[in-house]
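**Q** everything below, folded, please.
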Amino acid sequence: MNDVQREYFRRKLLKWRGELIKEAEETLEHLQQGGLQEPDLADRASAEMDRALELRTRDRARKLISKIDSALKRVEDGSYGYCEVSHEPISLRRLEARPIATMTLEAQERHERMERTHRTD
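**A** The predicted structure is shown next:
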């Protein structure tokens, strides 16, 4: 990966991170504004379900921000774009589709197959 490509992905990750943080701030404002003051029990239950869904979505976004931060650290230390298992370059198409990828497609597929076969349900 050359410097231009690395900078492209750094900017892409920063933009994505910024969008997630903005959405999180909007959610926080929304949750602070609205109290559960619905007079109807069904309306109150519906509002509570919406609130729980928003919180779950924000939790997923928080975890995604953490992965983006890790990817940004890899950009800085020069290891971004290389598989953490095989140390081979991750394809640009894969990074374009999933900028936080840490494994090549082949390594990810092997990892997922191993998870399925060794899963303890």
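**Q** all contacts plus neighbour counts: C-alpha atoms, from now on.
**A** Fine.
**Q** so how far does stretch 73-93 reach from one end to the other?
**A** 21 Å (C-alpha to C-alpha, to the nearest Å).
**Q** before we go on, could you also do this sequence so I can check it against the first one:
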Amino acid sequence: TVVVPDPADRATIEEEHALELRTRDRERKLLKKIEQSIARIDAGDYGYCDETGEAIGVGRLIARPTATLSLEAQQRRELKQKMFGD
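**A** Below is the predicted model:
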């Protein structure tokens, strides 16, 4: 016979499974960004903003090595998303 956990246990198991899936998705996205950063290093484009072409800045790259936008360009993008949605 199969033992079916009570509803509270089942909810806990489902929540743990959902958390694991979110973690895996986050890790998969980070790995993709790391691979893209390595490709940018190989191409000589690493450290330059995708929108402006200007240097991103060492402080930002230390904080977020996969950054593709300068801080100012990222702030503009976030403001546009906030104003107009995705």
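**Q** which one in the first structure is aligned with L19 of the second structure?
**A** With TM-score structural alignment defining the correspondence, L19 of the second structure maps onto L53 in the first structure.
**Q** which SS state does that match fall under?
**A** Using DSSP: H, G, I helix; E, B strand; the rest coil, the structure places L53 of the first structure in helix.
**Q** what is the neighbour count of it?
**A** Using other C-alpha atoms under 10 Å, L53 of the first structure is surrounded by 12 other residues.
**Q** what span of the second structure is stretch 8-16 of the first structure aligned with?
**A** Per TM-score structural alignment, stretch 8-16 of the first structure has no counterpart in the second structure.
**Q** for that stretch, list every residue counted as buried.
**A** Judged by neighbour count (16 or more other C-alpha atoms under 10 Å), stretch 8-16 of the first structure contains these buried residues: F9, R10, L13, W16.
**Q** for the first structure, just list every one of the strands.
**A** When assigned using DSSP state E, the first structure turns out to have no strands.
**Q** residue closest to the middle of it?
**A** L64 (2.4 Å; C-alpha atoms, centre = their mean).
**Q** counterpart of that one over in the second structure?
**A** Under the alignment (TM-score structural alignment), L64 of the first structure pairs with L30 of the second structure.
**Q** now swap in G81 of the first structure and tell me
**A** Alignment note (TM-score structural alignment): G81 of the first structure maps to G47 of the second structure.
**Q** just to revisit the earlier point, how about CSV for the buried residues of stretch 8-16 of the first structure, with distance to D69 of the first structure added?
**A** As requested, the buried residues of stretch 8-16 of the first structure are exported to CSV (distance: C-alpha to C-alpha, whole Å):
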residue, distance to D69 of the first structure
F9, 12
R10, 10
L13, 8
W16, 11
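**Q** report back the residue of the first structure that's furthest from centre.
**A** The C-alpha centroid of the first structure is most remote from P39, which lies 37.0 Å away (C-alpha atoms, centre = their mean).
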